[in-house]
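Visitor: need coordinates for the following:
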Amino acid sequence: MIKKIFKNDYFLTFIVEFIVLISGLLVYKFAAKLPEVNDFSEYAICRRTISFIHPLLILGLGVGIPRYIAFSTENKSTNSEGSYFISGLIIVISVLIPSMIIINIFKSEFAFLFFGDKNFEYLISFLNILVVGMIFHSIAYGYLRGRLYMGYANFLQFINLGIIPLLIFFIFNNIKDVLLYTGLGWILISIIFNLLIIIKVKWNKSEIKSSAKDLLIFGIQRVPGDLVLAGFLALPAYFTAHIVSDNLTTAGYVAFSMSLLNMAGATFGPICLILLPKASRAIANKDYHLLKTYVKNITILTLVATSFGMIIIEIFANKFIDLYLGNIYDELVLCVRITIIASIGYTVYISLRSILDAYYVKAVNTKNIIISFLFFIAFSLFYYIWIDYKVILYSFVLAMLILGSLTYYETKKVLKEFSKVKL
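Guide: This is a model prediction of the structure:
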């Protein structure tokens, strides 16, 4: 049965996401070889900061656009897919322009917030460019995903996240150039895809307002959850930057560990990416048995694969770091070994969250994320007893395991409720 579910779209998407994963690993290897001492840490924290800012500015449209486009293809009484796409573009442009202006005006303050030192304000302009590129990437990708045009969606993902970051490192050997041209590359490719979609789709001016309303009602209530999740993955490095005075070295190790965890989640990203539109269609068609099959097989696959991967990393972390970065940093190895335990909870969340987003307009995932995050903050207070940054990492691990458990519990509730729906 697993073979039946993971054919075609899933297989192609897994291949592309695997390539993106390898690319993500390689860029950190190249970042470690940049000439300046702090270049690796600056790059690692910048990449983590993009993930932190992105959810705040996209207003949940990364989920809302594919969901409503998928529903519109199955239910002709809804607004057209083109109207949802155009509305999404209008929304993000309206948010991006003032946000970028504000961030540029308060460069020093944002530099202190993200890097723990106002002297890093020169990185803020590059962050703006990177974020703009990723926002437009997400809008185009969301449309293609909602239509299940996974060939085009995977091509966009392959170019922007697989090829461009590597290509930039081959051309440039300066952290400023690497960040600048990576962002410009993302913007160029994403704008091309968005323009091609605009040319292709049919939309109705009279539907723009109602489409925007649907997207905002669905998306805005997910912003706190998206932002908190981004904070989950970014705050351990930010906290470390503020409490460990070693010029970002340890904070860079923590940021790298979080990026590895994010890559582990990305391994299961194809499930989430395709499951949202497919689950939305199953729900629209009231196909309970198909939805139940998705949940059962995906849960088993996620737990088995993640457990195996976690054990391998725990055993061979030092060899992996040596092979990857060309040197063994004991503190980095320790950070990786602690953080990777969280992969069990994180991958369950990644794999099953689309079921909850497809079934509910209310933001159930947001509730689960906030509950878990509050546990993270509470556990982190023990730092003031032990005065060791690793308390932050252990707190993060416990909170992520709670998130995975809550996601699974809510998914089982969906199946129970959906089984009672009359066909």
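Visitor: could you use CA atoms for every contact and neighbour count after this?
Guide: Will do.
Visitor: longest helix in the chain, by residue count?
Guide: Across the chain, the longest stretch assigned as helix under DSSP state H is helix 288-325.
Visitor: just checking, what packs against that one?
Guide: helix 9-32, helix 269-284, helix 330-339, helix 343-359, helix 390-418 (3 or more CA pairs under 8 Å, 6 or more residues apart in numbering; DSSP states H and E).
Visitor: these into JSON lines, with extra columns for mean neighbour count and distance to Phe308?
Guide: Listed next are these as JSON lines, based on neighbours: other CA atoms under 10 Å; distance: least, CA to CA, whole Å:
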{"stretch": "helix 9-32", "mean neighbour count": "19", "distance to Phe308": "17"}
{"stretch": "helix 269-284", "mean neighbour count": "22", "distance to Phe308": "18"}
{"stretch": "helix 330-339", "mean neighbour count": "18", "distance to Phe308": "14"}
{"stretch": "helix 343-359", "mean neighbour count": "25", "distance to Phe308": "10"}
{"stretch": "helix 390-418", "mean neighbour count": "20", "distance to Phe308": "17"}
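Visitor: those: which one's closest to Leu166?
Guide: Leu166 sits nearest to helix 9-32 of all the helices and strands packed on helix 288-325, at 6.1 Å, using CA to CA.
Visitor: now for that closest one, which elements pack on it?
Guide: helix 39-58, helix 150-157, helix 164-171, helix 249-267, helix 269-284, helix 288-325.
Visitor: ok, back up a step: can you pull the buried residues of the longest helix of the chain?
Guide: By neighbour count on 16 or more other CA atoms under 10 Å, the buried set for helix 288-325 is 288, 291-292, 294-295, 298-299, 302-303, 306, 310, 313-314, 317-318, 320-321, 324-325.
Visitor: what about Gly185, which helix or strand?
Guide: Counting by DSSP states H and E, the element that carries Gly185 is helix 175-200.
Visitor: next: Thr73.
Guide: helix 61-74.
Visitor: what about that helix, distance to the chain center?
Guide: 18 Å (CA atoms, centre = their mean, to the nearest Å).
Visitor: sequence B follows; please return its structure for comparison with A:
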Amino acid sequence: MGLAEQQLASLNTAVAIAVKGNAFYQSKIADCGGSKGFDSLDAFSEKMPFTTKRELAEDYGANPPYGSNLSYDLKDYTRLHQTSGTTGRPMAWLDTPESWSWIIDSWAYIWRACGAKAGETAIFPFSFGPFIGFWAAFEAASKVDLRCIPLGGQQSFERLQMIFRHEPQWLCCTPTYALHLMNVAERENVDLTKCSVRGIIVGGEPGGSVAEVRSRIEEGWGGARVFDHHGMTEVGPVTYSDKEIPKLLRIIHEAYYAEVVEPEMGRSIDFGNIGELVLTTLGRNGSPLFRYRTGDLVKPVQVEGEDPRAFALEGGIIGRADDMVVVRGINLYPSAVDAVIRSFEGFGEYQVSISKQDSMVQASIRVENISDVEDELMRMKLQKRLREVFALRIPVNVVELGTLPQFEMKAKRWSVSD
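Guide: This is a model prediction of the structure:
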């Protein structure tokens, strides 16, 4: 069975389950003539309307406490996780044992694709809350027979000590936290280049697919390979770094039917253009999503010699349709600004402020200097580089080390005010 046939079969199974008992999707599916399934993936894309985050949020508010996107009785759901709330009120998301198993299988696929082997050790330097990524990564690591070490409730230096004590081959965290551990190690005279970690799986932020960020982490961790991945609470783990071509994110196409569309018009785009990633889950049938507009901006590319439907994403998650800022006619994406700042070894945390002055949108940056170079020289270097890359004068203010917040989970470095 080819990829398209496999995807269509999984899709129609999900549709059949939703038609029976999912109040959120029953009318949507009926209105587009899909109650008996779809003849092809193209027919599905043509007939089935998009699902948006706004729709989910409105349904969540109208049908407390969990919304109506549930295909089974509430008693059948055994897992609850929660969205990060970066674009609004956090939403709880429920899973049945079967749906959770599908998520774990997808994350296990990522571990294997990155080269993890049974008997190796993975370390997880974060506290476990309702965020799905931590739990799924940890349980999937156990499923592929890794020894799993949780490091919740510890300070960063204690976590570094645990890394040297237990000699893990794998580290799982955000790009920001991998960089933060590098800074702590330098401050405490710990030589990370001599630690055992050879693979770092990062997620939660775009940094793992940004060449400047990736190379800085790999150098700071003694040549350990950085593997990016991305996912969402609503859909699950979606992508992972191509081992041969790090700038490519591979989609787990067996688990998702992926499309890329124009953000404004919703039309399908050609390979090589930037558009919005649209996902349909092919196995999370307890709380499915059909043609879900993720808000993630990506560049789909065909991989030579492979089925065009199995496309990859060049440059990872480039940004979000709702977080691009236009400053004096120039499009600013957080990942692009991050790449410039991380191209300097001497900068730590930073914050970007977007504001309006005299009806003009302005950007400014506060950044911590962790180098021995004078603040003013570092400020001038960064401001010059920003002007070269974006053709914009973006004021830079160097602040005292420790002034800006540190992040274990998704970093929130951009603030927008009127």
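Visitor: superposed, how do the two chains score by TM?
Guide: The TM-score (TM-score structural alignment, normalised by the length of structure 2) is 0.26; 177 aligned residues with a CA RMSD of 7.0 Å.
Visitor: picking that back up, okay, angle between the helix holding Thr73 of structure 1 and helix 39-58 too, please.
Guide: If you take axes from the mean of the first three to the mean of the last three CA atoms, to 10 degrees, helix 61-74 of structure 1 sits at 50 degrees to helix 39-58.
Visitor: helix 61-74 of structure 1 vs helix 343-359, what angle?
Guide: Using the same axes, to 10 degrees, helix 61-74 of structure 1 lies at 40 degrees relative to helix 343-359.
Visitor: what residues of helix 61-74 of structure 1 count as buried?
Guide: The neighbour-count check on helix 61-74 of structure 1 (16+ other CA under 10 Å) flags 61-73 as buried.
Visitor: would you map the strands across the stretch 101-250 of structure 2?
Guide: Using DSSP state E, counting those that start in this stretch, the strands found in the stretch 101-250 of structure 2 span residues 121-124, 147-150, 170-173, 199-202, 225-232, 236-241, 248-251.
Visitor: Leu56 of structure 2 is nearest to which of these?
Guide: Once those are compared by CA to CA, strand 225-232 is nearest, at 13.9 Å.
Visitor: the closest one packs against which elements?
Guide: When contacts are defined as 3+ CA pairs under 8 Å, 6+ apart, strand 225-232 of structure 2 packs onto strand 199-202, helix 211-220, strand 236-241.
Visitor: can I get these in JSON lines with mean neighbour count and distance to Ser156 of structure 2?
Guide: Converted to JSON lines, these look like this (neighbours: other CA under 10 Å; distance: least, CA to CA, whole Å):
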{"stretch": "strand 199-202", "mean neighbour count": "24", "distance to Ser156 of structure 2": "16"}
{"stretch": "helix 211-220", "mean neighbour count": "20", "distance to Ser156 of structure 2": "16"}
{"stretch": "strand 236-241", "mean neighbour count": "26", "distance to Ser156 of structure 2": "26"}
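Visitor: of all those, which one comes closest to Thr294 of structure 2?
Guide: strand 236-241 (11.4 Å).
Visitor: which residues touch the closest one?
Guide: Defining contact as CA atoms under 8 Å, 6 or more residues apart in numbering, one finds that strand 236-241 of structure 2 is touched by 103, 106-107, 110, 113-114, 132-133, 209, 227-232, 247-252, 255-256.
Visitor: before we move on, the earlier item: of the helices and strands packed on strand 225-232 of structure 2, which is nearest Arg54 of structure 2?
Guide: That would be strand 236-241 among those, by CA to CA, at 18.6 Å.
Visitor: just to revisit the earlier point, to Ile341 of structure 2, which of the helices and strands packed on strand 225-232 of structure 2 lies closest?
Guide: Closest among these, using CA to CA: helix 211-220, at 8.8 Å.
Visitor: other SSEs contacting the closest one?
Guide: Counting by 3+ CA pairs under 8 Å, 6+ apart, helix 211-220 of structure 2 packs on helix 175-187, strand 225-232, helix 334-342.
Visitor: quickly compare the ones you listed and say which is most buried.
Guide: Comparing these by mean neighbour count (mean count of other CA atoms under 10 Å), strand 225-232 comes out on top with a mean of 23.
Visitor: surely His81 of structure 2 is within a strand?
Guide: Yes. Secondary structure of His81 of structure 2 (DSSP: H, G, I helix; E, B strand; the rest coil): part of a strand.
Visitor: what about it, neighbour count?
Guide: His81 of structure 2 has 19 neighbouring residues, counting by other CA atoms under 10 Å.
Visitor: isn't it up against Ile132?
Guide: Yes. If you go by CA atoms under 8 Å, His81 of structure 2 and Ile132 touch, sitting 5.5 Å apart.
Visitor: buried set for the host helix or strand of Glu46 of structure 2?
Guide: Using DSSP H and E, Glu46 of structure 2 sits within helix 41-47. For helix 41-47 of structure 2, a neighbour-count test (16+ other CA under 10 Å) marks Leu41, Phe44, Ser45 as buried.
Visitor: now stretch 103-113 of structure 1
Guide: By 16+ other CA under 10 Å, the buried positions in stretch 103-113 of structure 1 come out as Ile103, Asn104, Lys107, Ser108, Glu109, Phe110, Ala111, Phe112.
Visitor: also stretch 93-103 of structure 1?
Guide: Those would be Ile93, Leu96, Met100, Ile103, for stretch 93-103 of structure 1 by 16+ other CA under 10 Å.
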